[in-house]
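Chemist: Dropping a prediction and its sequence here:
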Amino acid sequence: MTGTLQVEYNGPVATILLDNERRRNAMTKNMWQQFQPILQHLADKESVKVVVVRGAGENFSAGADISDLKDILHDPDTGRHDGGHVTAGENALASFPKPTIAAVDGYCIGGGWQIAGACDIRLATDRSTFGITPAKVGIVYPLSGIERLVKLAGPATAKYLLFSGDFIPAAEAMSLGLLARVIPQASFWTEITEFAERLASRSQLSIQAMKDIVDVIAAGGYRLGETNAEWQREMAVSGEPEIGITAFLSKQTPEFKWTGRHSRLLDL
């Protein structure tokens, strides 16, 4: 079967490579199914602090592999046709506890956008192209992807993108709220590396706590007070503030220790 997900390590940064380059990294059923076990392994791996998702070669992903589409969208366990394998992979990425960066170059279309949209931060080159194209092939986009798009861009923009299936350049994608930054292609991978390493140097307690809290707020705020209280208690016993404040006062770079391995929160 063509297409796979590869994992590469560079210190505290792990990169998930969407590898189906001959087909512009179109996502096969096999590739979607690999997300959950890979992400579980990376969540458990203490040395990994940040995950970058990118495509092999010159494109992020041209979306779902059309030749594999029926199997991708069908969940044989339930008999439902609501995005089964796509939704499972997307949700595994969205719920991953550590920070995730979608590094988008070239085409980011259809299911490729679902992957990028499930990441915490989306950065793209100035030559990237985006499109959400279910109306071009007569399918209903998976609910998880529609919900995430509406939260990011609002209902009017979501309808524009979903109804038309039009391709838009990176600058327009950023203006519509789909991207955090657009970076010149010539310096893109250097900046991605530097940014990921910068996130890895920050307190992972702070990042994971604030990621959790932001996600709860975005989901409507259910259990917000309880979630915040749990993280405040974790902060109080973690030693992270003492490390950060001591380093700040002595004008040194802090060396944070928290990994989450023994945290009650990550076992809930």
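Modeler: Here it is on my side, so go on.

Chemist: contacts, neighbours, all on C-alpha from now
Modeler: Fine.

Chemist: Nearest residue to the spatially most central residue of the chain in space, please, no chain neighbours.
Modeler: For the chain, the residue sitting closest to the mean C-alpha position, by Cα atoms, centre = their mean, is C119 at 1.7 Å. Among residues not flanking C119 along the chain, T100 sits closest, at 5.2 Å (Cα to Cα, 6 or more residues apart in numbering).

Chemist: this is the other structure I want to compare:
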Amino acid sequence: MAGTVTVERDGVVATVLLSNPGRLNAFDKPQWLALRDAMTELSADGAVRIIVLRGAGGAFSPGADISEFESERGSPEQAMAYGELMDAVMFQIRDCPTPTLAAIDGPCTGIGLAVALACDLRVCTESSRFGVPVSRLGISMALPELKLLFDVVGRPFALEILLEGRVFAAGLAREMRLVNRVVADGELDAEVAATARRIADGAPLAARWHKAFVGRAADPAPLTDAELAECYKCFGTEDYREGYRAFLEKRKPVFGGR
């Protein structure tokens, strides 16, 4: 069976469920195509305030579906075309204007880890496992995926992960900054729901601006006048007026994203 992607909505929270039964949700081409379509739809939906990516059946993803390699990556040319599809989808996740959260349980390795790293935040269980053991297959991690890893952990940890090729526990993943927090097994759903609610309760325009501003902060180029002016557009929104009125009235704000 081919891998699938299902989108579930609960108010302003959208959950993207990755499923490839019998393969621990290893990514195959149909799943990449389905994830591309799902992210295209969700990125354009201003009503969504948080997107949660998670795997079905107690696993996030162990990486690529190796059974496809002979037919889909049998030459450098084939592999490059396949890689361009993967990278386009991961960049969709990374560049999505809506905040994204990876809910990780079980294996999260190889390209599965890269997908998680494309998300803004990552929460995992104590039994989760991480790594990029692709050297055991005689292949390297391509630069676009490697940059996702490098941007999160830096040079020393990136080299350790790639050169040793080991699969390691959640505690070390937290030390390497691969994940934001680790929760006990059985508590992932509650922690993800609470995290999603905290994000969804905030002003959605501010969340989108913050995501864009943090991305811009990584660019050493001087800020332009237009970029500086954008920092203050929030003061012209209905959400701003609702926020300070709610503070003065000692009540919870209700933001409308306007």
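Modeler: Alright, I've got the coordinates. Computed from a predicted model, the values in this text were never measured in an experiment.

Chemist: sorry, back to before: the residue nearest to the centre of structure 1 and Q33 of structure 1: what is the separation?
Modeler: Distance, C119 of structure 1 to Q33 of structure 1, by Cα to Cα, to the nearest Å: 17 Å.

Chemist: cool, S67 of structure 1 as well?
Modeler: According to Cα to Cα, S67 of structure 1 and Q33 of structure 1 sit 16 Å apart.

Chemist: Between those two, point out the one with more neighbours.
Modeler: Neighbour count, other Cα atoms under 10 Å: between S67 of structure 1 and Q33, Q33 has more, with 18 against 9.

Chemist: Please verify my assumption that that one contacts G89.
Modeler: Yes - at 6.5 Å, Q33 of structure 1 and G89 qualify as touching, with contact defined as Cα atoms under 8 Å.

Chemist: ok so R9 of structure 2 is a helix residue?
Modeler: No - per DSSP: H, G, I helix; E, B strand; the rest coil, R9 of structure 2 lies outside any helix segment and is strand.

Chemist: show me the contacts for it.
Modeler: By Cα atoms under 8 Å, 6 or more residues apart in numbering, the residues touching R9 of structure 2 are T15.

Chemist: The one 5 residues further on now?
Modeler: With contacts taken as Cα under 8 Å, 6+ apart, A14 of structure 2 has the following neighbours: V7, E8, L42, V48, R49, I50, I51, V52.

Chemist: Once you drop chain neighbours, what's closest to the counterpart of the second one in structure 1?
Modeler: Under the alignment defined by TM-score structural alignment, E8 of structure 2 corresponds to E8 in structure 1. Of all residues beyond its chain neighbours, the one nearest E8 of structure 1 is T15 (5.0 Å), with distances taken as Cα to Cα, 6+ apart.

Chemist: Superpose on structure 2 and give me the mean offset of the host helix or strand of the one you found.
Modeler: Here T15 of structure 1, judged by DSSP states H and E, is contained in strand 13-19. In the superposition against structure 2, strand 13-19 of structure 1 averages 0.6 Å from its aligned positions (mean Cα distance after the TM-score superposition for structure 1).

Chemist: by contact count, what packs against the helix or strand just after that strand?
Modeler: Next in sequence after strand 13-19 of structure 1, counting helices and strands by DSSP H and E, comes helix 29-44. With contacts taken as 3 or more Cα pairs under 8 Å, 6 or more residues apart in numbering; DSSP states H and E, helix 29-44 of structure 1 sits against strand 4-10, helix 69-73, helix 84-94.

Chemist: Would you confirm that V150 of structure 1 contacts L161?
Modeler: No - applying Cα under 8 Å, one finds V150 of structure 1 not in contact with L161, separated by 10.5 Å.

Chemist: neighbour-wise, which of the two wins?
Modeler: Neighbours were tallied for V150 of structure 1 and for L161 using other Cα under 10 Å; the higher tally belongs to L161 (21 against 14).

Chemist: so that one is in which element?
Modeler: helix 155-164.

Chemist: Return the distance of the strand holding T15 of structure 1 from the chain's centre.
Modeler: How far strand 13-19 of structure 1 lies from its chain's middle: 11 Å, per Cα atoms, centre = their mean, to the nearest Å.

Chemist: Over to stretch 204-221 of structure 2?
Modeler: Counting by Cα atoms, centre = their mean, stretch 204-221 of structure 2 is centred 16 Å from the centre of its parent chain.

Chemist: cool, and stretch 251-258 of structure 2?
Modeler: On Cα atoms, centre = their mean, the centre of stretch 251-258 of structure 2 falls 26 Å from that of its chain.

Chemist: Next, the residues that contact it from outside, please.
Modeler: If you take Cα under 8 Å, 6+ apart as the criterion, stretch 251-258 of structure 2 is touched by D201, G202, A203, P204, L205, T237, E238, D239, E242, G243, A246, F247.

Chemist: Now do the contacts for the second one.
Modeler: When you say that, I think you mean G202 of structure 2. By Cα under 8 Å, 6+ apart, the neighbours of G202 of structure 2 are F255.

Chemist: Likewise for the last one?
Modeler: With Cα under 8 Å, 6+ apart as the criterion, the residues that contact F247 of structure 2 are P253.

Chemist: Looks to me like it is in a strand.
Modeler: No - judged by three-state DSSP, F247 of structure 2 forms no part of a strand; its state is helix.

Chemist: Can you show me the helices along the stretch 151-258 of structure 2?
Modeler: Remark: helices assigned in the stretch 151-258 of structure 2 by DSSP state H, counting those that start in this stretch are 170-175, 188-201, 204-217, 225-230, 238-248.

Chemist: highest average neighbour count across the ones you listed?
Modeler: Of all those, helix 170-175 has the most neighbours on average by mean count of other Cα atoms under 10 Å, namely a mean of 18.

Chemist: Average separation of that helix from the aligned part of structure 1, please.
Modeler: Taken over the aligned residues, the distance from helix 170-175 of structure 2 to structure 1 averages 0.4 Å (mean Cα distance after the TM-score superposition for structure 1).
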